[in-house]
Each structure stands twice: as structure tokens, then as C-alpha cells.
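Student: Okay, here's the prediction I keep looking at, along with the sequence it came from:
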Amino acid sequence: MDRADSASGSTADRLLPPGDFGVALAALRAHRGWSVRETARRVHVSEGQICNLESGTRNPTPAVAAACDAAFDADGQLVERARAGRRDTRAVEVVEAGPLVVGYERILQELKDVGRVGGPSFVLASMKSITRFLTDAGPNAEGERGANIWLLASRFAEYTGWMAQESGNSAEALNWTARAVRWGARGGDETVAAYALVRKACIAQHRGDAAAAVSFAGQAAEHPAATPEIRAHADRRAAQAYAHLGDSAACWEVLKRFRDHAAEAAGERAPYWGPRIENANLRLIEASCMLSLRRFGPAADLFAAEQHPDAPGDSNSRARFAVRRATALAGAGRIDEACLIAEAALPVIRRIDSATVRADLGRFVAQADTGRSGPGRRALLAESAALATG
């Protein structure tokens, strides 16, 4: 059962947030948890047309607007938005700024929930559409209410950058991160500039440039606007980068700082930037570092201890750490066990289509391909290699 089937009540039971037809469509898609493909199937148009409608590059015909309205059970609200054309952002008066921020904060959380389960293809179009509306509305609200709109636009941009990275586009990820910094500053929050350095460290790490990742993480930790939460994120990236460089001593030293900063951050208000550090599993971080340091046996044991069926986590995280466990097992010579775990994760990896998980899968293939595989193992490795390269 998808989220659409489990959602209670029709769209007419709640007021759509401000915005034109494309913004409203994006908000509804986020609430239902539908991909662009699923929405296009239900509306009987192409995926490209859904993206164009959400981005505002194309206006809906009356027939398409009616089909969208019916698909989302919108009780005429989408048809009304289509008739109005693109909303004049000057109509977003200062008095509306509070409800606007509250509404889109809820939608941002919904989009993050969808992204964790479905991957970047489910949410990127929606994120860009809503960000466009917020940056149009920001200049028309003044004082604190205007600042709150810019801060929200910054949060949308930061997550859009993360989803762009997960789709495999590092350049677009950096571009959205830079926008997040600019818009955060307009909202009066300089901490996003510190967190942006963490994001740059993450992007460098996934490009394979561990030295750059160490440098960016160090800059983030030393940034004057960095909070304990941001410093903990920076330490995590630095530890993993040092492990990739084979520097065990530096890796464990930074992990000690990670513990200190994570403890200091405990009880802080929910952060604007990045996931809550208190939800990070230190033992899985340590296992990932052991894997990079080629301590395969201890890494496999630690992954196994933390990956019991009742362990919390979204499907993306579970697939990622399952593949890392399989890689550690392969490195320890337990190839058959490794292949069973990797094979079980392939359907989720295929559905989510995360560049991060695909990179991990590529490392599994390299470690498990001993050249002495039977037909079944060769088929699995070939399938995994094809999926890893996208």
C-alpha cells in the first residue's frame, strides 16, 4: 500500500499552501509520496510534462488541470489555480508569511520523508518548484517574517543540493549549496555557511578526494558560526576521509572529538542544517571507518551487531550499510555470505537510485570479484556492477 492509499481524507479537507499551479502540484505530490513517473501515469501525461508543470515552464491546459485535480482528489482547487495562472507573488502579503512558513515547513519534512524512502527522483522537481515560489515571495515580506521565508528557502536549497548529489550531479549540488548560503544570510543565519563546508566535504569524499574532504571538514569545524552539531557533522566527515587516506590515528582522534561535540549538541533545538546528530549511530560510523582502513573482520562483526531487523533507519540507510557489511565480509574472505547480503539489497538499491549507495555497491563488486567465481556469483557481480555504474 503506497502513501496515497494510506492518506486519510481528501485534499479538500485542508487548505493548500500559497503558490501557483506548479507549487500546489508539487506540494500534493510530496504529501502523497508519489514519484514523477507515478504522477504522470495517474494523470495520463508524460513525466517531462509533470516536471514542466511543477517548474512553471509550462501552464496546464484545462484538461490536464482537471486530470491532475481528479488524480489528487483536490476538489477543484488545482483547476482554480490553473485558471488563475501564475500567482503574483505580491499577493503574498506580510500577514500571510507566518502560515506560509508553517505550511512549507511541513511540506519540507514530507519531502525529506519521501526522499529517504524513494530517492532523489521522487522529490527534486517538487523541491525546485517550491524554492522558486519562496524566493519570489521573500522580497515581498518585511522584517522577521521576510527573514523566515528566506531561511526556509535556504533549507529547501540545502536539501535540494543533497538530492542533487544523490542523483549523481555534484556540480548542481554545489550550486544549490551556494544558494543556501546566500539565502540563509538574507534570513540572518550565518550557520549555514559553516554547514555548507560540511556539504563540500561530503561531496569531495564521494568524488574520491579524501584530502579535500579533510580540508573542508576542518574549515567547517573552525568556522566561527559553527554549532556543536555542525562540528560533530564535520568530525564525522573528517574521520571517514582520514580512514580513506589510511591514517588510523587521525581517524580515531577525530572520532573522539565527534563524541564530545555530539554530547554537547544533545538537547539543542532541532537544527536547520543536516540530520540530527543524535540519530547518528557511532558504531556504524566506526564500522565504516574500519572498512576503509581494511580491517575487514572487525568491521563485518560491528556491522552485523548493529544491523538487526528491529534497528531504526530508512530503506536508503539500511541498504547502504548492508552493502558495506557485504564488502567487509568479502574482504574477510566470506564471499558467499557477502553475496547473499548484497543480493537481498539490490531491489532497494534499484528503486532508490542513490549515487552514494551505488558507489558503495561498486566497492563491493571490486572486493568480491576474486576471479574464481561460479556462474551464480558471476551473475550477481555483473548485475551489481551494472547497477553501480547507473
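Tutor: That came through fine.

Student: contacts and neighbour counts: CA atoms only from here.
Tutor: Noted.

Student: Return the distance of stretch 36-52 from the chain's centre.
Tutor: 22 Å (CA atoms, centre = their mean, to the nearest Å).

Student: and if you look at stretch 362-374?
Tutor: 29 Å.

Student: Show me the contact partners of that stretch.
Tutor: The list of residues contacting stretch 362-374 from outside it, by CA atoms under 8 Å, 6 or more residues apart in numbering, reads 323-324, 326-327, 330-331, 335, 338-339, 381, 384-385, 388-389.

Student: Let's see which of those residues end up in helices.
Tutor: Judged by DSSP state H, the subset of those located in helices is 323-324, 326-327, 330-331, 335, 338-339, 381, 384-385, 388.

Student: now, among those, which is nearest to His261?
Tutor: Nearest to His261 among the ones in helices among the contacts of stretch 362-374 is Arg324, at 25.7 Å by CA to CA.

Student: how much space between the closest one and Ala238?
Tutor: Using CA to CA, to the nearest Å, Arg324 is found at 19 Å from Ala238.

Student: what do you get for Tyr104?
Tutor: In terms of CA to CA, Tyr104 sits 33 Å off from Ala238.

Student: Kindly report the same for Ala173.
Tutor: Ala173 sits 20 Å away from Ala238, going by CA to CA.

Student: Of those two, which one has the most company?
Tutor: Neighbour totals were compared for Ala173 and Ala238, and Ala238 leads with 31 against 24 (other CA atoms under 10 Å).

Student: thought that one was touching Ala217?
Tutor: Yes - here Ala238 reaches Ala217: they are 5.6 Å apart, a contact under CA atoms under 8 Å.

Student: Check it against this one:
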Amino acid sequence: MAYTSIGGTTAGSRSEGVELLKASRFLFDRYRQLGQVTRPTVVLPALIAQTHTLKEVAATAHPSIRQALFRLGSRYAEYVGWLVQESGDERGALWWTRQAVDLAAAGGDHHLAAYGLVRRALVTLYRGDPEQTVGLARQAQAEAVPQRVLGLAAQREAQGHAIGGDHAACMRSLDRARSLLARSASDSDEPVIGTSNLTDPVAMITGWCLYDLGRPAEAAPILDRELANISPQALRTRVRYGVRRALAYAAAGEIDHACHLIRGLLGDAVTVNSATIAIDLRHLTRVLGRHSRNAEVRALSPDLATALRLVTP
């Protein structure tokens, strides 16, 4: 039997399956790096092709390598789902998340189903639906899954409570997330589930949540501190939280500083072209619009409007 991969046509022996697994694992990290510095549509075709290759080869692969191929294929599919959401296609994102769960199950990994709920909760979070976000995150925490998945689910639950205005429940969920993520460890060579670009994800999400809870003056310095720890190469991550930081300062009344911060991000926002980042850009536009007499706002407005038009699907 032969299969076609990005590198060409190869016979499906065990040794070749092992080589495909090694090459695809190496490529996965490169694709994640590329996804940080360019728009989703640049990366998606290759990612989708590689996902299909892993799935097809795994179906007839030697039993000793089959499950590992399916599991890696599931991580490709999960990443595709995230980038599809970044491109503004929620339905497509949910479809790819289901594919990821199915591929993981075929590979003997039933934990990704719980993380699939966390991913679905990200979609409802950006829809502004606290009830579904909290419900999906709690459903994920009801599963017997690794500490990292539980921690990410608790973190998502906190974000759901934040958009619902429940400060106490949000802080309890963040405390639980910190405890769970501190206890999580993996010596596996499989890709890390969730972001790998935040040194302290719970601290960053605390700043994120405080803004949603109507406490922007508390959120801003936390976002300042955590943004300083993000690698310059993690451009998409820097823009995501940088826009949220500018939004926090604007909502706290520091309009000139907010304008200064966002001006330095507009070019990068267009480069990564994220539908989810565009949501915060729209919020920022509305906040700054209340200060239309401010000289910094007047100077920024044309560039902000252009950037928003370019990143909106």
C-alpha cells in the first residue's frame, strides 16, 4: 500500500510509519511557530494536508505505530480547529475539534474529548455566552483526565464567570486552575495541550478576567507584567494580550497611554489577522470613540479603523 504525504509517495511499512511520525512531529512545532507570525490562511492548507496524511496512513499502519499516528493526527486537527476559529469560521472550528476528538480516540487517547469541551467553551466565550462557557468547562472537569486538561478547563470556567460578572466564582476557578496546572507535568514527546507561549497562564488570564469583571485598573498592571515575559517570536500571543492591555488602560481612563500601546500593535494585528483579536479591537474602538475630542484618539482613529477593516473576516 502507498500513501501520499507532503514529501511524496511512500510505501506503508513500519519503518516508514516511524519516519512519518518523527517528521510530522518535527513539522508540528514548526507550524505552531509559523502560526504565531502569519495569518491562518497561510498555514492551514499544509496543516490540513498533513492531518489527512496521518489519518490515512494510520488506518493501515503497523499496529505498533498506528495509535501514535492517530494521536499526532488528532493534535494537528485540534490546531487546525483553533486556526479556523482565528480565521472567523466558528462552525468549521467546531467541526475540526470533533475530528480531533475522534482521531484521538482511535489512537487510544480519550482525554482529548475533555479538552475538546474546553475548546468549544472558547467559542462560546467569544460569543459572550457565560452560561454555556461555564457549563462546558465544568463538564470537562468532571472527566478523569490529566491535571493540565483540568487546569485549562478551570481557567476557561473562570473566563466564563468573568463575562457573567461573578467575581467570587471567577477567583475560585483561577485558584483551582493554578493548583492543577502547578501539579501537571509531562515527560511525553507529544505536543503540549493548550498554549505554550505564556510563562504563567493563570496570571495572564487573571488580568484578562479582571477586565471582563469591570476592574480594568486592576487588570492593566497584571497584563503589563505578563506581557513582558512573552517571547518576541510569539507575535499572535503578544498581539492578543497586548490589545487586551490597551483596552484595559482605555477603560481605566488612561486614554493617551492606551492609544500609545495600540498604535504599536496595529501592524502586527494585520499580520496575524485574527478574528478573535478583532473582537477586542472593536471594543477598543467603541471605548476610544467616547473620547473623540482627545488629540491622541483623533490621530489614531484612521489607522485603527483601517486595521480593524483589514482583520475583520
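Tutor: Yep, that arrived. Just so you know, these numbers come straight off a predicted model, no measurement behind them.

Student: what's the TM-score for these two chains?
Tutor: The TM-score (TM-score structural alignment, normalised by the length of the second structure) is 0.91; 307 aligned residues with a CA RMSD of 2.1 Å.

Student: about what we covered before: dump the contacts of stretch 362-374 of the first structure to JSON lines, plus neighbour count and distance to Arg37 of the first structure.
Tutor: JSON lines is the format used below for those (neighbours: other CA atoms under 10 Å; distance: CA to CA, whole Å):
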{"residue": "Val323", "neighbour count": "30", "distance to Arg37 of the first structure": "27"}
{"residue": "Arg324", "neighbour count": "28", "distance to Arg37 of the first structure": "30"}
{"residue": "Ala326", "neighbour count": "32", "distance to Arg37 of the first structure": "31"}
{"residue": "Thr327", "neighbour count": "31", "distance to Arg37 of the first structure": "33"}
{"residue": "Ala330", "neighbour count": "25", "distance to Arg37 of the first structure": "36"}
{"residue": "Gly331", "neighbour count": "22", "distance to Arg37 of the first structure": "38"}
{"residue": "Ile335", "neighbour count": "20", "distance to Arg37 of the first structure": "37"}
{"residue": "Ala338", "neighbour count": "24", "distance to Arg37 of the first structure": "33"}
{"residue": "Cys339", "neighbour count": "23", "distance to Arg37 of the first structure": "31"}
{"residue": "Leu381", "neighbour count": "23", "distance to Arg37 of the first structure": "29"}
{"residue": "Ser384", "neighbour count": "22", "distance to Arg37 of the first structure": "24"}
{"residue": "Ala385", "neighbour count": "18", "distance to Arg37 of the first structure": "25"}
{"residue": "Ala388", "neighbour count": "23", "distance to Arg37 of the first structure": "22"}
{"residue": "Thr389", "neighbour count": "11", "distance to Arg37 of the first structure": "22"}
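
Student: which one among the residues you listed gets closest to Ala263 of the first structure?
Tutor: Nearest to Ala263 of the first structure out of the contacts of stretch 362-374 of the first structure is Arg324 (CA to CA; 26.5 Å).

Student: neighbouring contacts of the host helix or strand of Cys209 of the second structure?
Tutor: If you go by DSSP states H and E, Cys209 of the second structure is part of helix 201-212. Residues outside helix 201-212 of the second structure that contact it (CA under 8 Å, 6+ apart): 155, 158-159, 162-163, 165, 170, 174, 177-178, 198, 216, 218-220, 222-223, 226, 241, 244, 248.

Student: Please point out which parts of the following helix or strand past that helix sit buried.
Tutor: Sequence-wise, the next helix or strand downstream of helix 201-212 of the second structure (DSSP H and E) is helix 216-227. Judged by neighbour count using 16 or more other CA atoms under 10 Å, the buried positions of helix 216-227 of the second structure are 216-220, 222-224, 226-227.

Student: Redo the residues you listed as a markdown table? Include distance to Thr133 of the second structure.
Tutor: Formatted as a markdown table, those follow (distance: CA to CA, whole Å):
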| residue | distance to Thr133 of the second structure |
| --- | --- |
| Pro216 | 22 |
| Ala217 | 25 |
| Glu218 | 23 |
| Ala219 | 21 |
| Ala220 | 24 |
| Ile222 | 24 |
| Leu223 | 23 |
| Asp224 | 26 |
| Glu226 | 24 |
| Leu227 | 25 |
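
Student: Spatially, what comes nearest to Ala158 of the second structure if we skip its sequence neighbours?
Tutor: Spatial nearest neighbour of Ala158 of the second structure, chain neighbours left out: Cys170 (4.3 Å); criterion: CA to CA, 6 or more residues apart in numbering.
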